[in-house]
Each structure stands twice: as C-alpha cells, then as structure tokens.
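# How does the following fold in three dimensions:
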Amino acid sequence: MQPRSTRERVRAAVSQEGPVTARELAEGLDLTPAAVRRHLDVLAAEGVITEHEHDPAGHRGRGRPARAWVLSDAGHTTLPTAYDGMALEILDFLRETQGEQAVQEYAERRARTLAARHAERVSAAGEDPRDRAEALADALREDGFAATLREVPQAAGVQLCQGHCPVQHVAEEFPVLCDAEAEAFSELLGVHVQRLQTLPAGGHVCTTFVPVGTVIAPRDGTGPGDQTTETPTQSEERSR
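Next up is the predicted model:
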C-alpha cells in the first residue's frame, strides 16, 4: 500500500533513507525543499522524527551543517508492527517450557523461511554480490523492512540498511532473531555479512555490511565462487 499523503511519503522516506537532509528528501520525492521542511517540522513537533548529527561532506567552513533526520523511537512505533505482544508471549512461553534452544530453533526456522521466500529473486540477480544485495533490499522493502542499499567504497562493499523492522520490539527481547536473519542474508548473498547495528539494540537503522569481493558457496550450492576482501574493521586496522 502506498502512503496516502505527502507527509506519510516524507516519513516513509526518512525511515528508508535516514539520516537524510531536507534537500535530499526533496530530490527523491520530487518536492521543493521548502515543502519538505514544512512536513519535517510537523513530524519533529509530533516526535516522529529527530535530528541526527550528520556531516557527510566533512563540513569545516562557516555556518551550521545541514540538518539530517532519522525516525525517533516513537516514530518507529507508529509504523505497522502487528501482534508484537502476542509474539512476545508465545516466545516467552516457548523459552519457559522448552528452553533457549527451542527459541534458537524457531529463529533459525524463521530465517530459513525468509531465505527460501527470496532465494529465486536474489539468484536471478546474478553472481555479483552488489546486484544480489540490491535484489534482497527490494524484496525486504516489500516485506515492510524499509530497506535500502548504500555504497561504502572505502571498505569495498555496500551497506544493507533497514529503516524499519516489523519485529523490532520482539527482537529487543529475543536478539537471536537478528542473528539468524544475518545468517540468512549471508546464505542468500553468498558472502559473509557483518551486522554493524540494529534497531533493537538502539541503532537508528539496522545496518549490515555486505562485502562485494568475499564470496562463499551457500549450502544449497546456488551461490557464486570464492574470493576475498576486507571488512570495514579490517580495512581500518590495516590503514593504521
């Protein structure tokens, strides 16, 4: 379902692209910066969005850098999150009666279901990890994850960003859901991904680093062949 108003479009764009400036939003939504700022002011007053320290150009001159915005904690709760309470009760019951291993097995099963649902679409994108990540982002966006892809050229990779998570509040109590999801991403993309931050752990967006050179063969045998590259952490350590 498409957003029904310009303000909802602005909020959805902040969720997907944040941290993002009014000018960037205006370009993406084909609106004037002034019109976008009016909606941002209302959303900020309602507590749906909040300012984020952001200086992508390494601003060192006079004046204040452009303001950038992300969804606030309250903003995330205004997005659709069905049956959070029931899901928590079910997983709590499972943990109490069957133990932590049962929760782990459920998380892995859920992740396998996600991977199976999108495997054909991701495989159709070809062997390049970047193309596969783009296909996965498209699929996750349709699932309600507000997913986007961002280039990280200095680290030879891309970031898969999820501005919204339908199970965010459940994953705050059961982070194993996030861990299993990351494993599913590795299987789908054919590379070892690295989770940098998550919404349940307090991040403003779930961010997963996807190297564009390290390729592994998924267990189903459908992935690309082996190569090597560096993670962001390895790149930083080598440059010291």
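# Every contact and neighbour count from this point should use C-alpha atoms.
Will do.
# Which residue ranges of the protein form strands?
Applying DSSP state E to the chain gives strands spanning 20-21, 49-52, 68-71, 147-152, 157-162, 194-197, 206-211.
# Need those in CSV (columns: mean neighbour count and distance to residue 121).
Formatted as CSV, these follow (neighbours: other CA atoms under 10 Å; distance: least, CA to CA, whole Å):
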stretch, mean neighbour count, distance to residue 121
strand 20-21, 21, 29
strand 49-52, 20, 33
strand 68-71, 26, 29
strand 147-152, 19, 16
strand 157-162, 24, 16
strand 194-197, 16, 22
strand 206-211, 25, 18
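# now these in a markdown table, with distance to residue 178?
A markdown table is the format used below for the strands of the chain (distance: least, CA to CA, whole Å):
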| stretch | distance to residue 178 |
| --- | --- |
| strand 20-21 | 25 |
| strand 49-52 | 24 |
| strand 68-71 | 20 |
| strand 147-152 | 15 |
| strand 157-162 | 12 |
| strand 194-197 | 9 |
| strand 206-211 | 9 |
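# ok, the residue most central in space within the chain to residue 139 distance?
Centre of the chain computed as the mean C-alpha position; nearest residue by CA atoms, centre = their mean is residue 162, 1.7 Å away. In this structure, residue 162 and residue 139 are 12 Å apart, going by CA to CA, to the nearest Å.
# Same question for residue 182.
When distances are taken as CA to CA, residue 182 and residue 139 turn out to be 15 Å apart.
# same deal with residue 24?
24 Å.
# Disregarding flanking residues, what is the spatial nearest neighbour of residue 13?
Spatial nearest neighbour of residue 13, excluding adjacent residues (CA to CA, 6 or more residues apart in numbering): residue 25 at 7.0 Å.
# how deep is the one you found tucked in, by neighbour count?
Residues near residue 25, counting by other CA atoms under 10 Å, number 24.
# Could you pull up the residues touching it?
Applying CA atoms under 8 Å, 6 or more residues apart in numbering, one finds that residue 25 lies in contact with 10, 13, 14, 31, 33, 36.
# Another for comparison:
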Amino acid sequence: MGASAADRLLYLLKTRGPQQAADAGAILGTTAEAARQQLTKLATSGLVESYSLSRGVGRPSQFWKLTPAGHNRFPDTHSTLTVQLLDTVRHAFGEGAIDRLIDMREQASREVYRQELDDAADLKERVARLAALRSREGYMAEYEELDDGSLLLIENHCPICAAATACQGFCRAELAVFELVLQAKVERIEHILKQARRCAYKVTPFGN
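This next block holds a predicted model:
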C-alpha cells in the first residue's frame, strides 16, 4: 500500500466514520493486515488514532478514526482569510452588514439550486441533485433512503466551517435554502459545529 492508499484510507474514515482494519481493507480491496499497517503509519503521523469498543462477550474490537489533524487534511476553504474578512466587516460596519452578506449568499445559492432542481421528478431526485451540487462545492455530500421512507442528506465535510463557526447565521441560512429548494421539511440531526463527524439532514414531505 503506497501513499495513494493512505489518502484513500483517510477519505474512507472521513466519509464513513470509524472503521476496523478488516472492514477498511475489504472496502479498499486489500488485506486486514495491510490496512492495519497503513493505519499504524498514519497514527504515527498523528492523522488517525485507535480506540477499543466492547461488543459483549470476547475481546474488545479495535476501531480507527481521524484525529483533528486528520480532519484538517480536508481543509476549510481559505479559512483564515474568511474569518479575518468577517471580523473586519463586523467591526467596520456592524452585525447588520454580516446579516446582509449572509442574505446575499443565501439568495445566490437558492437561485442556483432552484435552477438545477426545478425539473426534478420527485423529492428523491431533488435530494440526489442537491447532494451532487453540494459535493461539487466541497461538502463531500451523499444521500440515503431510510427505512421509514424519509431521506437523509449527508455532508461529510464543511468547506466553510471556520466561517460558520465565526458566524452561525450561515448554517441557519443553509437550512432555510434546503427547505425551499427541496420543497420539504428539513431537520438537521447531526452538526459538525456541535462536534459531530458530519452534518446530516432528515428530509420528509411537508405534512408528514
């Protein structure tokens, strides 16, 4: 397993969460031992770490997950500059100027998404198209259909995390945009800013 395999392992842990070496190896098409050796190297570099999880009888299972340094391999888009600009706008023009910036970004996103989703056949197709759009924007997005028939929009990465941390209005605006363009109820059930591994949104038809 070479350097590209290390990147694939990091991507796997980013998008799928903690994994056992055997499962990671199976997904990547290699042996459990080869995956374990690569994970150990990544741990030495401070990018991953292991922990034990008891599953009843027998020895605890070993899982691997990204460290904060590992998450930082998937960087926030121009994070330092973005936060500095937001602080400058806030100090120079007040909180109202920040709200206006968020409104303008919300309007721009809403128009782009509406154009792309306008002729979608149903809610599932709208969610699928939105996930594709968000992936192109760097959110590493995907969707799942749940057992109860609802849909789950998943964003494994937040390329504006620093900006959203400094100004959480960005997150509120995105939720409003999602509901509008999906024409459905959208509930955020996991949130990166609340220390979750990802952001996840449960999508259900209005009235359900």
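# which position in the first structure aligns with residue 147 of the second structure?
Alignment of residue 147 of the second structure against the first structure is given by TM-score structural alignment, with residue 153 as its counterpart.
# One more: residue 176 of the second structure?
With the correspondence set by TM-score structural alignment, residue 176 of the second structure lines up against residue 183 in the first structure.
# got the contact list for that match?
Contacts here follow CA under 8 Å, 6+ apart; on that basis residue 183 of the first structure touches 111, 193.
# re the thing from before, and the match of residue 147 of the second structure, what does it touch?
If you count contacts by CA under 8 Å, 6+ apart, residue 153 of the first structure has none.
# Find the residue closest to the residue nearest to the centre of the first structure in space, skipping its chain neighbours.
Take residue 162 of the first structure and drop its neighbours on the chain: the residue closest to it by CA to CA, 6+ apart is residue 147, 4.2 Å away.
# So the one you found sits against residue 161, correct?
Yes: assessed by CA atoms under 8 Å, residue 147 of the first structure is found in contact with residue 161 at 5.4 Å.
# what touches both of the two?
residue 16.
# Could you list the buried residues of stretch 96-115 of the first structure?
Neighbour counts over stretch 96-115 of the first structure (16 or more other CA atoms under 10 Å) mark 103, 104, 106, 107, 108, 110, 111, 112, 114, 115 as buried.
# packing partners for the top helix by length along the first structure?
When every helix of the first structure is counted residue by residue (DSSP state H), the longest turns out to be helix 100-124. In this structure, helix 100-124 of the first structure makes packing contacts with helix 84-98, helix 129-142, helix 176-189, judged by 3 or more CA pairs under 8 Å, 6 or more residues apart in numbering; DSSP states H and E.
# mind giving me a markdown table with the ones you listed and columns for distance to residue 62 of the first structure?
Shown next, in a markdown table, are these (distance: least, CA to CA, whole Å):
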| stretch | distance to residue 62 of the first structure |
| --- | --- |
| helix 84-98 | 47 |
| helix 129-142 | 38 |
| helix 176-189 | 42 |
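# looking at those helices, which is buried most?
Mean neighbours per residue, mean count of other CA atoms under 10 Å, is largest over those for helix 176-189, with a mean of 22.
# That helix: average distance to aligned residues in the second structure?
Its matched residues in the second structure lie on average 1.4 Å from helix 176-189 of the first structure after superposition (mean CA distance after the TM-score superposition for the first structure).
# How far does that helix sit from its chain's centre?
On the basis of CA atoms, centre = their mean, to the nearest Å, the separation between the geometric centre of helix 176-189 of the first structure and that of its chain is 12 Å.
# Stretch 49-59 of the first structure too?
Mean-position distance between stretch 49-59 of the first structure and its chain equals 19 Å (CA atoms, centre = their mean).
# gap between residue 27 of the first structure and residue 161 of the first structure?
With the distance defined as CA to CA, residue 27 of the first structure ends up 20 Å from residue 161 of the first structure.
# Residue 178 of the first structure too?
When distances are taken as CA to CA, residue 178 of the first structure and residue 161 of the first structure turn out to be 13 Å apart.
# likewise residue 29 of the first structure?
If you go by CA to CA, the gap between residue 29 of the first structure and residue 161 of the first structure works out to 19 Å.
# what's the answer for residue 84 of the first structure, then?
Remark: distance between residue 84 of the first structure and residue 161 of the first structure (CA to CA) = 22 Å.
# what does residue 166 of the first structure align to in the second structure?
Counting by TM-score structural alignment, residue 166 of the first structure lines up with residue 159 in the second structure.
# Verify the contact between that match and residue 73 for me.
No: when contacts are counted by CA under 8 Å, residue 159 of the second structure is not listed as touching residue 73 (11.6 Å).
# These two - which one has more neighbours?
Set side by side, residue 159 of the second structure and residue 73 give different neighbour counts by other CA under 10 Å, the larger being at residue 159 (18 against 14).
# Counting neighbours, what do you get for the nearest residue to the more buried one once chain neighbours are set aside?
Spatial nearest neighbour of residue 159 of the second structure, chain neighbours left out: residue 76 (4.3 Å); criterion: CA to CA, 6+ apart. Applying other CA under 10 Å, we find 18 residues neighbouring residue 76 of the second structure.
# Contact partners for residue 76 of the second structure?
With contact set as CA under 8 Å, 6+ apart, residue 76 of the second structure has these partners: 158, 159, 160, 161, 162.
# from those, which is closest to residue 190 of the second structure?
The shortest approach to residue 190 of the second structure among the contacts of residue 76 of the second structure belongs to residue 158, at 12.5 Å (CA to CA).
# give me the number of residues near the closest one?
Using other CA under 10 Å, residue 158 of the second structure has 23 neighbouring residues.
# contacts for stretch 95-111 of the first structure?
Taking CA under 8 Å, 6+ apart as the criterion, the residues outside stretch 95-111 of the first structure that touch it are 91, 94, 176, 177, 180, 181, 183, 184.
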